Each structure stands twice: as C-alpha cells, then as structure tokens.
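Q: Dropping the sequence and predicted coords here.
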Amino acid sequence: MAVPFRLILMHRLEAVCTSSQNYNRQRNIFVKLYKSIRDARSFSTSSVRCNEDRGDSSDSSSLSAKLTSRQDLLFRRRRHLSPLERISSLLPQDTLSPEVMQLREQNLQEQGGNANQESRPETFMKDLDTDQAIDAAKEINTSFHHEEKQVPPILPGDSLLTFGELLMAEYLKKRVEFRKMFQLQTGARLCSSWGFIQHDDIAGQPAGSFLRTSRGVPIFIRRASLEDYVLCMKRGPAIAYPKDAATMLMMMDVTEGDDVLESGSGSGAMSLFLSRAVGSKGSVLSLEVREDHLRRAVLNYEHWRTTWSMRRGREWPDNVRFHNADLCTASSLLAGRGFHAVALDLIKPHLVLPTVLPHLHPGAVCAVYLANITQVVDLLEGVRCSALPFLFERIIEVPVRKWVVAPAVQKDGQYHTRTAPTPDKDQSQEDETDRETSTEDSSLTFGSIPYIARPHPEQMSHTAFLVKLRKYVQ
C-alpha cells in the first residue's frame, strides 16, 4: 500500500515543481511537508519516552534504536541545497539540462554516489509510517488547492472576468509601454515580448489584477473602457478621437432621450459615444456614403454591444440605425423627424447644411469635425454665400498634453531624499548628506522624496478642428 502512494505523491510533487513562476509557493509547500514530517517524528519520540516511564523497557529500547538510526540518516541528509539542486532533485533525468546533469555528477562524486538518491523525497518518505505520510500529504494538498482558488471578495454589482469579455493588458517600465486589447477566449494565450499568459489563468480573476507572464513579468489586466475600445478597434477611415468626441458631445449638449443625426459613420467611433449619451430612450440616425465604411462601423458597434453585455449582465441600448446614404439626397430618411443635435464628419459639410437645417430644432447645435483649416474656411464661406441661419459660436482644436510626474531616482536606482538644513553644517555638507541619506528611513515620510515634472516625450498633436454652429430663428 505504501509504494503506490509514494508514486502518487512523487508525481504530484514533480507536477507542482515544474512551473518556475510558482517557485515561491511550492517552496512553502515543501517547508510545510518537512514540518509535518518533523512533528510526526517528535510525536513518535515522545510516545517512546512515555512507554519508558511506564516500564515498557524492551519495546521502547527497540523503537529508540530504530528512531536513532532514522535520525542519523536524516542528519546525514541535512545539507544546504541551492534552489537549483532542490528542484532538480525532484525531476526525472530526461527533463534536465546538461548543466544540471553536470551538477548532479559533481555532487555524486563528492558524497560517494549517495547524494542523488538521498536527496529525493522517495527515500525521505520511507522513514515515515504510511498513515502519517497520508495525513501529511492530505494537509499539503488541501492547503495547496486553497491557495490556488483563493479569490479576493468582490463588491455588490461587480463580477469576475469571464470568457468573451474585452480586456486590456498594460505594462510600463522605463518608457517601454505595452498596451494590448484582447478578448478572453478558452485555450488562448496573451503573448508579449515579456512572455505569455494563459487566458484560462485570467478567467475567474477580479478586474484590475497583476498577473505574471511565463518570464515572471507582472502585466496589469483590466476591463477595456469605451475609450480603449475606440482607440484599439479595427478601423477603415480615421476615427474621431475620444478627446474630440467628448468635446463635441459637450458642444451639442446631448442628454438621455435626445434624437441625434450623424453623417459620416466612419469606423463607428462617434456612433458609440452618441449611443451611450442618448441612452435607451434616445436614438441616433447614422448615415455613411461608403458601403465598406458602413460595414466596419456596424461590426464595431455590434462587437462592443456583445462584449459589454457579458460584462454588465444587461444589454447595451440598441439605439443606432445605420444607413448607406448620402445626406444631400436623403430627404426621405429625414421626413417627419426632428433632431436635437447634428454631428457632421464630412469633407464638404457646407453642402449638406441646407438639407439638415429644416430638421434641426431652433437653438440646437450642429458640431462639425474638420481635419484642416482649409475646410473650416470653406465651411464659413459656404454658410455666408447660402445665407443660412447659423451662428459660428466657436472654432477650436483640443490638444492633450501628457506629463511625467514621478519620484526622482538616482543612477544607482535609489530615490533622492530631502533633509532639513541644520545650522552646524555648511551647504556642501548638506548636499552630501542629501545624496547619501538612506531611502529606507525616509521613504515613509511625507515630502521626504522630491518629484520630477516634465512634459511626456510623446505628445498628441493636432487631430481636428471642431466648429460649433447654432441655428437661430430669422
């Protein structure tokens, strides 16, 4: 009965130790196993002493002799092993590299050929009774599974990551930035230059977790926002960037329940922002003259709705109607409808304003997205020549300037520290003390570490001009 159990236990230990990224956890498991074995030996020794007190001298002497021999054998095995030796001693020989095999041969020569066999848990477990070994193994397996399945508690309304969701993987260190949007799928891998992560290991984790790759690099995993999706989704034409789309929504003052007209669906970025703004009670009519662009916009819109419903547990409002039509000749689609706002992303928007004007509520806003200043001039000239009742309230562009604000770090990797000046030291001594102060003593003191602040080397420059037109009553 003991031999099959030892084989099963060794198979479990070898399977556990083959994963390099869980090395620290496995070391704790082996420590627990060693402690349980030591406690079992201590219990056996105490029982022998108790028998001696009762007068069972013959039985206790034989047991003491056996325990003494076992303790001597265990003492001979107690030597300091490197992590490489401890792991390699538990693996079969056909899986070891030549360097590890050479290390084994050296140990065999130094210890007379007994080190390899004595270091294996098979001989180590021979000194235990079968029942004691079974109890120790059950305790270790129970703690191991408990540690693996332990998940932080989630708040009401939150949920763990599930297959089908859109996630973002991020890693930033010393200006090396890694950002990738991916959909969680069964059996897939998240690959990067710093190793890979199995999607099966991500599922069931809370959002906003750090998971280590096969090379031990921590990658931050979180759910993708609408801004992330718009920037990373597949696109045909250029998208309306989130910074511009947010400004256009403020220009138009779009609220829940509004009816909005959009011309120039593109890749569907602005359609998604409008869909979220009007909510389930509103509607968006989106027109696109190119059929291939319209297909891409519809695919992106439906993909986001599907993944969002998996995340929230309820459906995204189906409030956008896409049509392959030219706004100049789409009077039939606009018949009998009124709009609270209009968003235009066209090369020549002044040509469609006469068609839009009758269906725009008085005092409502038409926001126009234009790539260059020449288009802005043409729009102004077109409105002037057509004598359309529009007020040019604003012509802007929206720059975004990123900044780097971080603790000041020296070349040796330690933080600069600040110390209060003392009257007994001159300025040179103060500077020297400032450089040599240990960060361990002052890292927890508020204001002890200075920060650097400078513009980020990568900046988002011009994307578009935004023109705000408001309809007035003549």
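A: Yep, that arrived. Numbering: from 1, shown residues only.

Q: CA only for contacts and neighbour counts going forward, please
A: OK.

Q: Can you list the residue ranges for helices in the stretch 51-200 of the chain?
A: Per DSSP state H, counting those that start in this stretch, the stretch 51-200 of the chain carries helices over the ranges 57-77, 83-88, 98-110, 115-118, 121-125, 130-149, 199-202.

Q: swap in the stretch 201-350 of the chain?
A: 226-232, 242-252, 269-278, 291-312, 331-334.

Q: Any buried residues in stretch 196-215, and which?
A: In terms of neighbour count (16 or more other CA atoms under 10 Å), stretch 196-215 has its buried residues at 196-200, 202-203, 205-207, 210-214.

Q: first vs last residue of that stretch, how far apart are they?
A: With CA to CA, to the nearest Å as the measure, the ends of stretch 196-215 fall 8 Å from one another.

Q: Below is an additional structure, to be compared with the one above:
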Amino acid sequence: MFVIMTAKMSQSALCMYRLLRLRALRNHGSIEMFSKVTQTTRQDCFITTTCVNRVENDDTKLTRVLLPRRRSLSPLERVSSLLPQDSLTPEVEELRRPDQHHLENGHPRLFDTEATEANEEETGFSGIKNGGQLSDCASSEVAENQCNGASFQPKGETLLTFGEVLVAEYRKKGQVEFRKMFQLLARTQLQSSWGVILHEDIAGKPAGSFIKTHRGVSILIRRASLEDYVLFMKRAPTIAYPKEAAAMLLMMDVTEGDCVLEAGSGSGAMSLFLSRAVGTSGRVMSVDVRQDHLKRAVLNYNHWRTSWELRRGQPWPNNVEFVQANLCTDTSVLQDREFHAVALDLIDPHLVLPIVIPHLHSGAVCAIYLANITQVIDLLEGLRCSRLPLLCERIMELPSRNWLVAPALQKDGSYCIKKASITHDNFEEDDGALEKDQPKQEAAFGSIPYIARPHPVQLSHTAFLVKLRKYVQQPF
C-alpha cells in the first residue's frame, strides 16, 4: 500500500489558521490544527484535509472547520486575474463564469463577517477582499478611472493624419488574408477584395482601430513599423531583410555617434537601419555604383522621414549621405574618412576590401551580406591572396521559423474540451483526453487545449553573413 501524506500546510490553510487563532485569542480561547486523512474510491490513495478545532476555556464543545484545498490556477487564469475587468473580451468572461459559479456555490464560507471585521480592526487594512484581491477603486488613479468606466488614454498619443504610412490588415481564423501598406492621402480610397474604405474615414482615428469597409468587413488600420516599411516599400534590387540587418548591427556593434560606411545602397533598407542606430550625432555614408538604385534609396529614405515626422512630431535625423561612385576605381570619395564599422552588400566584396579596410578603425568589424555560398568561397579566397589584416570570425545563416498556435477545434467548429480536473470527490487519472460532447459555452477558463505546429509557409534562405575583424599587423 502506498500512502500519500504531506506534513506541510497549504498556504490557504495557514492563513485561515492564523485568522482563527487571532479571533480565539480575543475571546480568551485557543485553537488546534490537525490533518484528516480519508481514503478515496481509488485503491491505495489517500487525501489529506486540514481541520481546525476551536477550544473555548469553559466549554467542551468543539467547532470543526474544514479548509478545502483549492486546485492550482492555470496560467491563463493567473493572467486574467491581473488584467482590468473592463479589458477582458466577452469570450473570456463567458469562459470564466462557470468557474466563478462553482467557487461561489461549491465552497461554504469559512468565517463570518464578524471575524473579517475583527481582522480589519487588528491590522488596520481593509483593502483586501474576496480571497486576497484588491477591492475596486482602492489602489491608484488608474483603478479609479477603470471603475468609473473611463477609458485610459496614454499621454502623447497622436491620431492618424494625412501623409502617414499605414498598414491595413485583415485576418480570418488567425491567418493573415490581406495586408497592404499605403500612405494616407485626401480624396483616396483603400481598395481590397473585402471592400473599400475612404481615407477620410481613417484620418482622425487612433492607430490600431478596426474600420469597416462598405461590405461590412472590419479591417485593422495601424502605423507601419520600420520592419513593415522596408518589407513593403518599393524596391530596385533585393533588400537586406530585417533579420539579417539586425544581426549585422550586432556584429558591427553600431551605437549612437558612430560613423559607418555602407557599400551597396540598394533600395535603402540597410541605410534606414543604420540611420536609426547612429542617431543624430552619427553619420552614415551610403555608396552605390548605379544611379537608379541610388535614386530609389533616396526616395525611400525621404519618404520614411516624412511619415516619421508626422507621426512623432519631431524630425527623423538627416544623417545619411548618399554617394554615387565605384569604390574600386574612385578612391577619392573615402579620402580623409574614418569609420567605426563597414557594411558591404556587393557581388564581389573582396575587390573592394583593399580600398575600404585602410579607413576602418583597428579592431572594428566589417559585416558582409552575401546571397550564396559561392560568393563566400570567393571572398575567403580573396582574403587569402590579398593578405589583408582581417580575421574571419564568423560565417552564418539566419533561418526563421514561424509557428501556428491555436485552440483545438472539432469538425463542427466548436472548441474541444479537456477532461475535468482532479477533485477530492472524483479522484480519477487524467490522461489529457478530450470531451467532445460538451457545449462550447460550458467550457471553464483554461480548459481548452491548444495545438502548436510550424507554419506551412516558411521564409526560405535569404543570405549568408560574414564577420571580418581588422587587426594590427605585427612588424617583422
């Protein structure tokens, strides 16, 4: 026979013991606490219940109070208890209602109002009620606004204005069906397969609003982030994707005030990331040999700066200098220049390294963006032949894997339901099976299982990154 017993009191039992002991001392009495072990219907299994005996001085009558042990809260229940009540969706409220009804009807009150008032008089604090939760409108100014039904509006938040770059998004069953970046202009329409929205209906709304089309479909309107902008902006050549751009910034350790050289402006994606990294006190020199590429990079850069100024009310730093030149032949553009880091996005970067590296600080990093492994091999062979003071520290590829996480659904579209949790009355093994015959509205909060799997559409290979560090050559 295997007996399961615990010598430690649960937290709720300990709190109740202290409360009853406080009241008994006020009445010149005492209390005792012991554990009661009962056998369940399952063989060789026992359940420990904490009991309290209150002993009066001149009275042999014992008052026994059972302290039931509550089940542990699920992560979803913990999170929802911390959120304001008015921020919960109707679905969450519907799922929480059965559990609240069970707690109110299934567990009797363990102490009366007099004990509660006595405890408040002793401690001098009356803000905790209903199982340790703060009472409404008792903590801060924000809580008072929430209790009065007022919506909290963050300070400094601006409404959508004409000229901003926005993103329209429509999701169906958790999947993105439509996503489009556009500039908010007067007398213009946002057209999609789900309907049309006038730009005048968008202006003046807060970012993140759902606006209905003429067909009644709600479309999410939000401001475009820098990641959104570089992915959806007009391109000349292929851009440096945000995941590689972020890795290159970490490789080069770019910080505010640095002076960085970018060879291969392309469509201007890396120029924007570098511009934000160096800040107002830094400088970026972006060089490209083709005039059409440089023109597109300048347009994209200025377009983002205009949208940012309308959005934040302050200008984006004008710290990028675009230069059309061939670094292999025109070395005068780098005359008297020094750089804290160098970023190369060229077909043959090993041809440019002998011209660029002398202007790079010792110990600094040159990050190179290459499309295929053949270019990596040519680069390493060029380094071997030129004998440049460079150390190849790292060659890497950055895979990205998106996941789908969603509630488990039945064929009829209703949620699958987990088995009921283990209780003292019904101590049965829970194998994680699903009950398919229960209706959706009776699902307790946190009882719906989730399914997680990789997204069927994944981003394939984009580029290789090579990290080269300049060192000081030792004299022979």
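A: Perfect, thanks for sending it. All of these numbers come straight from a predicted model, not from anything done at the bench.

Q: what's the average distance of stretch 377-386 of the first structure to the second structure?
A: Mean deviation of stretch 377-386 of the first structure relative to the second structure after superposition (mean CA distance after the TM-score superposition for the first structure): 0.4 Å.

Q: what comes into contact with that stretch?
A: Lys348, Pro349, His350, Leu351, Phe390 (CA atoms under 8 Å, 6 or more residues apart in numbering).

Q: how about a cut-off of 10 Å?
A: 347-351, 353-354, 368, 370, 373, 375-376, 387-392, 467 (CA atoms under 10 Å, 6 or more residues apart in numbering).

Q: From Trp308 of the second structure, how far off is the alignment partner in the second structure of Glu302 of the first structure?
A: Taking TM-score structural alignment as the alignment basis, one finds that Glu302 of the first structure is matched in the second structure by Asn302. Computed as CA to CA, the Asn302 of the second structure to Trp308 of the second structure distance reads 10 Å.

Q: Would you confirm that Leu390 of the second structure contacts Cys366?
A: Yes: in terms of CA atoms under 10 Å, Leu390 of the second structure counts as a neighbour of Cys366; the distance is 9.0 Å.

Q: neighbour-wise, which of those two wins?
A: Cys366 (28 against 22; other CA atoms under 10 Å).

Q: Could you tell me whether the more buried one really is in a strand?
A: Yes: assignment of Cys366 of the second structure by DSSP: H, G, I helix; E, B strand; the rest coil places it within a strand.

Q: was I right about it contacting Lys467?
A: Yes: using CA under 10 Å, Cys366 of the second structure is in contact with Lys467, at 6.1 Å.

Q: can you list residues touching both of those two?
A: In contact with both Cys366 of the second structure and Lys467: Met248, Met251, Met252, Ala343, Leu390, Leu391, Cys392, using CA under 10 Å, 6+ apart.

Q: any idea how far Gln146 of the second structure is from the residue nearest to the last one when sequence neighbours are not counted?
A: The shortest distance from Cys392 of the second structure to any residue other than its chain neighbours is 4.6 Å, reached at Leu468 (CA to CA, 6 or more residues apart in numbering). Applying CA to CA, one obtains 55 Å for the distance of Leu468 of the second structure from Gln146 of the second structure.

Q: Over to Ser209 of the second structure?
A: Counting by CA to CA, the gap from Ser209 of the second structure to Gln146 of the second structure is 21 Å.

Q: More neighbours: Asn302 and Trp308 of the second structure, which one.
A: Each of Asn302 of the second structure and Trp308 has its neighbours counted (other CA under 10 Å); Trp308 has more, 20 against 14.

Q: my read: that one touches Val165, true?
A: Yes: contact criterion CA under 10 Å: Trp308 of the second structure and Val165 qualify, at 8.5 Å.

Q: can you list residues touching both of these two?
A: Each of Ala224, Ser225 lies in contact with both Trp308 of the second structure and Val165 under the rule CA under 10 Å, 6+ apart.

Q: separation between the match of Glu302 of the first structure and Phe322 of the second structure?
A: From Asn302 of the second structure to Phe322 of the second structure the distance is 12 Å (CA to CA).

Q: cool, Thr38 of the second structure as well?
A: From Thr38 of the second structure to Phe322 of the second structure the distance is 81 Å (CA to CA).

Q: before we move on, what about Leu159 of the second structure?
A: 33 Å.

Q: swap in Arg179 of the second structure?
A: Arg179 of the second structure is 31 Å from Phe322 of the second structure, by CA to CA.

Q: More neighbours: which of these two?
A: Higher neighbour count among Arg179 of the second structure and Phe322: Phe322, with 19 against 15, using other CA under 10 Å.

Q: What distance do you get for Ala277 of the second structure to His359 of the second structure?
A: When distance is defined by CA to CA, Ala277 of the second structure is 20 Å away from His359 of the second structure.

Q: got it, and His101 of the second structure?
A: The gap separating His101 of the second structure from His359 of the second structure is 73 Å, by CA to CA.

Q: Which one of those two is surrounded by more residues?
A: Shown here are His101 of the second structure and His359; by other CA under 10 Å, His359 has more neighbours (18 against 10).

Q: which non-adjacent residue is nearest that one?
A: The shortest distance from His359 of the second structure to any non-neighbouring residue, by CA to CA, 6+ apart, is to Glu338 (5.0 Å).

Q: ok, the one you found - how many residues close by?
A: 16.

Q: what does it align to in the first structure?
A: Matched to the first structure by TM-score structural alignment, Glu338 of the second structure sits across from Gly338.

Q: Likewise for Gln375 of the second structure?
A: Per TM-score structural alignment, Gln375 of the second structure is aligned with Gln375.

Q: can you confirm that match is in a helix?
A: Yes: checked against three-state DSSP, Gln375 of the first structure lies within a helix.

Q: and it, what is it in contact with?
A: Leu346, Ile347, Lys348, Pro349, His350, Tyr369, Glu381, Phe465.

Q: circling back: of all the helices of the stretch 51-200 of the first structure, which one is nearest Ser44 of the first structure?
A: Taking CA to CA, helix 57-77 is the member of these nearest to Ser44 of the first structure, at 8.4 Å.

Q: Where in the second structure does the closest one align, residue-wise?
A: The aligned range for helix 57-77 of the first structure is empty, by TM-score structural alignment.

Q: Any buried residues in that helix, and which?
A: Under 16+ other CA under 10 Å, the buried positions of helix 57-77 of the first structure are Ser60, Leu63, Leu67, Arg70.
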